[in-house]
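> Give me the fold of what follows.
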Amino acid sequence: MSITPNNICLQCKKRKKRVEYQFCSPQCTKDAAARAPKLLKIPETHVMYKNVYETFCSKWTENVPPTISSIYLITWSANLRSSFDGYRDMVQSRTGKKECKRFRSEKRACNLGEPGSLALCQRPDCHLCKAIRTGFQSSLQYKRSIRGPDGLRLGRGIYTTPSSSKAYQYAVNIGSANGSNMKAVLSTRIVLGDPFQTKHEDPSLYEPPSGYQSVKGVTGKNSEFLDQEDVVYHEDAIRPAYLIMLKD
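Here you go, the predicted model:
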C-alpha cells in the first residue's frame, strides 16, 4: 500500500499508518506520547476520519445527526497508554473479550476543538480538558465526590453509551464556552469485559458485582433505562480516543 492522504501517519506525516496501530511505528508512538496530551486533526480523506464519521452517524438514533466540523485524534502519555494496555490485556486473558468503542461527553468550559484552539485549558470547571489530560481519571474522581444519588443511576463509575445521539445530549458548553455554536463528543476506547446486565438503577455501586468488569443498563420491557448505558469503575478501563466537534 502506497503512502496517500488516506493512510498517512498523523505524527510524522512521512510514512503510512500501520493498519493495526494509530501511527506508522513504535518511534512515532513514542514521539506522540512525549507531547501528549495533544489533538491531531484528522483529514477528511483519512481512513481514521472515515471510521469515526461512519460510526458516529450509524449510532445516531434520533432524526438527523448534526454536521461534523472536525475530528481529532487524542494522543496519550506513555503512562496512560501502558496502564490501559495492561488492564485491557488482563481482562481479555480472563474473559476473552476485546476492547470496544463507546461515546461520552464532558462539560466544556473553553473553545477546545474549534479553529485555532487546540491547546487544553487549565480551567477548573472544564471537565473536557481534565478528562483528556487524565484519561477520564478526573471523571471517576468527580463521580465519587458526588453526595446523594443524583447523576448516579449505576453508581460512581464512568458512564458511556453506544448511542452517539445519547452522548450528544450531554455535550454541554459552560462558562466561556457559552454561546458557542460547537459541541464536543468523545469517542472512547473502553474495556467492558463481562458486563453485569440490569434493567434497574443502583446508585450504591462503587464497582461491578463480583465476577464482572462493568455494568450495562439495558433497555426493554420493565427497564428503567431508555438507552443502553455502559459503566466502568476502574480508572484504567477507558481512554478518550477521538474528539468529535459538531455544529450545534
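> Every contact and neighbour count from this point should use C-alpha atoms.
OK.
> Summarise which helices and strands the longest helix belonging to the chain is packed against.
Taking DSSP state H as the criterion, the chain has its longest helix at helix 78-95. On a contact count with 3 or more CA pairs under 8 Å, 6 or more residues apart in numbering; DSSP states H and E, helix 78-95 meets helix 26-34.
> If you count neighbours, what's buried in the helix it packs on?
For helix 26-34, a neighbour-count test (16 or more other CA atoms under 10 Å) marks Cys28, Thr29, Asp31, Ala32, Ala33 as buried.
> what's the residue positioned nearest the centre of the chain in contact with, if anything?
The chain has Thr188 as the residue nearest its centroid, 2.6 Å off, counting by CA atoms, centre = their mean. Listed by CA atoms under 8 Å, 6 or more residues apart in numbering, the contact set of Thr188 reads Lys101, Arg102, Phe103, Arg104, Ile238, Arg239, Pro240, Ala241, Tyr242.
> what does Glu44 give?
Lys50.
> got the residue ranges for the strands in the protein?
39-41, 67-74, 100-104, 158-160, 182-190, 195-198, 214-217, 229-232, 238-247 (DSSP state E).
> quick one, which of these is nearest to Gly116?
strand 39-41 (11.3 Å; CA to CA).
> Pull the number of nearby residues for Lys38.
By the measure other CA atoms under 10 Å, the count of residues near Lys38 is 20.
> Nearest spatial neighbour of it, chain-adjacent residues omitted?
Counting by CA to CA, 6 or more residues apart in numbering, Lys38 lies nearest to Thr75, which is 5.3 Å off, once chain neighbours are set aside.
> What separates the first and last residues of stretch 158-171, distance-wise?
Using CA to CA, to the nearest Å, the end-to-end distance of stretch 158-171 comes to 15 Å.
> Pull out the buried positions in that stretch.
Applying a neighbour-count criterion of 16+ other CA under 10 Å, one finds Ile158, Tyr159, Thr160, Thr161, Pro162, Ser163, Ser164, Ser165, Lys166, Ala167, Tyr168, Ala171 buried in stretch 158-171.
> one more to put side by side:
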Amino acid sequence: MSMKGLLKDFFTPLPRSLAPPPAVSPPTCPNCNDMPVLPNPATGGQFDYCSRTCATQAKNISSNQRQGQSGTLCEQCKRRQKFKAGTNVYRYCGRTCARLAANSRLSQAMTSPVNPLSPTYPASPWLASPGRTCRIHWCTGSVFVHHDGTPGDYCTMTHKKWGEHGCISCRAAPGSGASILCQSCYDNELRRAPAIVQVPVDHNRYKSVESQFKKSWRQGTPCPEVQAVYKVVVTEESQKRYKLYLDGVEARRNFAAKSKSRGNENRRWHGTVRKCKLGDPGNTTFCADAGCFLCSILKTSFNMAVSTQGWFGRGIYTSSTSSNSNGYSRNQGVSSDLKALLLNKVVVGNGKKLTQIDTTIVGPPAGYDSVLAEAAPGGSLIHDELIVYSNDAARPSYLVMYKSL
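Next up is the predicted model:
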C-alpha cells in the first residue's frame, strides 16, 4: 500500500455515532468541600484548593498550637477547628459558623410540631434560670463562655439580640416599631385583646420596668422584689381613642417642639384592688368579678364613672412613686404572696401644680390638661399625684407583680 493510503487510514475520522469522551470535572476543594479547585495555567494541571483563603486555612489547621485553634473540629462545618482564646474553647470555628448553627436551630424549631412562632406556644418559664443552655426558651444550645470562664446567657449574639430586644412572644423576630411584639405576634394578641403577655426576665423592657419600680420606691421599708412583668395589650378601638386624645393635646401644646414626648406622655403607677390570682405564676386570664378593679381596668381601661372622690376631685389618679401606689394595691378575698401594680401611659399635657388639697376640682383648670399634686414644704401633701379627668388620657401598659411586704 502506498504511503498516501496509510496516512488516509490513520486519519480516518471516527464514526458520527461515537460520542466524545465525557468531560472530567475538577475535584472539589478539600477544605471547604464546596467549590471546585482552581486550574493551574503554569502547569496545565490544578491547584490543591479553590482559593488562597482555603489554602491558608488548610495550612493553619495542620498546626494545633496556633492561637485560635483548639485541635477539635467545629460543630457546624466539621472541617475547621473550634476557635480558642486562652483556655476557652468555643463550639464553632468563627462567627459565620455560629450564625449558621443558630439559623439552623431556628429553622428546625419553626418546622417542628411545636412552632415557636405560633400564638399558642407556651410563654417563657416563670423566672427560670438560664443554667448552661441558651435563655431563648426554645433553644437548647450551650451558652457562650466569656474569656474569664464565666458563662453568658445566650449561645450566640443573634440570640442575645432576640432575647434582649426582640419580640417577647416568639423571641425569634425583631419588635415592630416601638412595640416589643413582632408584627405577627402583635396581630395574634390583638385578635384576642384585651390580654397580657409575660415579658421575659432577660428582656431590656423587663429591666426598664423593674428599674423604674425600684428607683421610685421611696417608702422607709425595703423595696420588694419584682417577680414578673406583663405587657398589656388593649383593644384596637381603645388604642385609637387614646391616640386621638394624645394627638389633640399635642396639637394644642406642641410638646415635640420643646424636645418632650408627644402630649407630654409619661409612665405612672396605679395601685388598685385585685380579687383574683391574675399575674400569679400561670394565671393570665381575667376574672368576671366586677369588684376586681384590676381586671376591669385591664379589660376596659380607666373609667371616670366608677372612680372615687379623691383629694383633687373625681379623676384618674396615678403617681411617679411606686411606693405611694403600693398603698392602694390590695388583695381582697384571695390568698397570694404577690401584689400588683399597673404602670400606665398617661397624657400629662400641661399640668397645673398644686400643693394644697382641693376636693372641689371637677376637671383640669382652664389652660391645663391635668393636675400635678406635689409634696412641698408648707403643703398638705405627703406624696405626689398626677390626676387626669378623661377616660382616654391614660392606658394600662404593664402589669407588675412583686412580693407582698
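> Name the member of the contacts of Thr188 of structure 1 with the most neighbours.
Using other CA under 10 Å as the neighbour test, these are led by Ile238, with 28 neighbours.
> so what's Ile357 of structure 2 up against?
Trp311, Phe312, Ser380, Leu381.
> 10 Å - rerun?
Applying CA atoms under 10 Å, 6 or more residues apart in numbering to Ile357 of structure 2 gives the contacts Gly310, Trp311, Phe312, Gly313, Ala373, Gly379, Ser380, Leu381.
> likewise Ala375 of structure 2?
Ala375 of structure 2 sits next to Leu354, Thr355, Gln356, Leu381, Ile382, His383, Asp384, Glu385 when contact means CA under 10 Å, 6+ apart.
> which residues touch Trp162 of structure 2?
Counted by CA under 10 Å, 6+ apart, Trp162 of structure 2 has contacts Ile136, Tyr154, Ile168, Cys170, Arg171, Ala172, Ala173, Pro174, Gly175, His203.
> Give me the aligned partner of the first one over in structure 1.
Per TM-score structural alignment, there is no equivalent position to Ile136 of structure 2 in structure 1.
> same thing with the second one?
Matched by TM-score structural alignment, Tyr154 of structure 2 corresponds to no residue in structure 1.
> Count the neighbours of whatever residue of structure 1 lines up with Leu246 of structure 2 for me.
In structure 1, the residue matched to Leu246 of structure 2 (TM-score structural alignment) is Arg88. For Arg88 of structure 1, the count of nearby residues is 21 (other CA under 10 Å).
> And for Arg88 of structure 1, nearest residue in space, chain neighbours not counted?
Nearest non-adjacent residue to Arg88 of structure 1, counting by CA to CA, 6+ apart: Val191, 6.0 Å away.
> try Val226 of structure 2
Tyr402 (4.2 Å).
> counterpart of the one you found in structure 1?
The alignment partner of Tyr402 of structure 2 in structure 1, by TM-score structural alignment, is Leu246.
> residues contacting Ala78 of structure 1?
Contacts for Ala78 of structure 1 (CA under 10 Å, 6+ apart) come out as Thr29, Lys30, Asp31, Ala32, Ala33, Ala34, Arg35, Ala36, Phe84.
> Can you tell me which of the contacts of Trp162 of structure 2 is closest to Leu278 of structure 2?
Distance to Leu278 of structure 2, by CA to CA, is smallest for Ile168 among the contacts of Trp162 of structure 2, at 19.2 Å.
> Asn173 of structure 1 matches what in structure 2?
Asn173 of structure 1 maps onto Asn331 in structure 2, by TM-score structural alignment.
> Settle this for me: that match is touching Lys275, isn't it.
Yes. With contacts counted by CA atoms under 10 Å, Asn331 of structure 2 reaches Lys275, the gap being 5.9 Å.
> So for these two, which residues contact both of them?
Residues touching both Asn331 of structure 2 and Lys275 by CA under 10 Å, 6+ apart: Cys292.
> OK, contacts around Arg395 of structure 2?
Counting by CA under 10 Å, 6+ apart, Arg395 of structure 2 has contacts 232, 234, 238-239, 242, 267, 297-298, 300-302, 342-347.
> change it to 7 Å
Taking CA atoms under 7 Å, 6 or more residues apart in numbering as the criterion, Arg395 of structure 2 is in contact with Ser301, Asn344, Lys345, Val346.
> most neighbours, which of those?
Going by other CA under 10 Å, Val346 tops the contacts of Arg395 of structure 2 with 26 neighbours.
> which non-adjacent residue is nearest that residue?
Excluding the flanking residues, the one nearest Val346 of structure 2 by CA to CA, 6+ apart is Ala394, at 4.4 Å.
> And that neighbour, how far from Gly310 of structure 2?
For Ala394 of structure 2 relative to Gly310 of structure 2 (CA to CA), the value is 17 Å.
> before we move on, what about Pro377 of structure 2?
According to CA to CA, Pro377 of structure 2 stands 21 Å off from Gly310 of structure 2.
> Please say which of those two ends up with more neighbours.
Using other CA under 10 Å as the criterion, Pro377 of structure 2 and Gly310 rank with Gly310 on top: 16 against 9.
> Run through the residues that contact the equivalent of Leu154 of structure 1 over in structure 2.
Aligned by TM-score structural alignment, Leu154 of structure 1 pairs with Phe312 of structure 2. Residues counted as contacts of Phe312 of structure 2 (CA under 7 Å, 6+ apart) are Ile357, Asp358, Thr359, Thr360, Ile361.
> Going along the chain, name the helices of structure 2.
Using DSSP H, helices in structure 2 cover 3-10, 52-61, 95-111, 157-165, 183-191, 204-215, 236-253, 293-300, 322-326.
> most neighbours per residue, which of those helices?
Each of the helices of structure 2 was scored by mean neighbour count; the highest is helix 322-326, a mean of 23, by mean count of other CA atoms under 10 Å.
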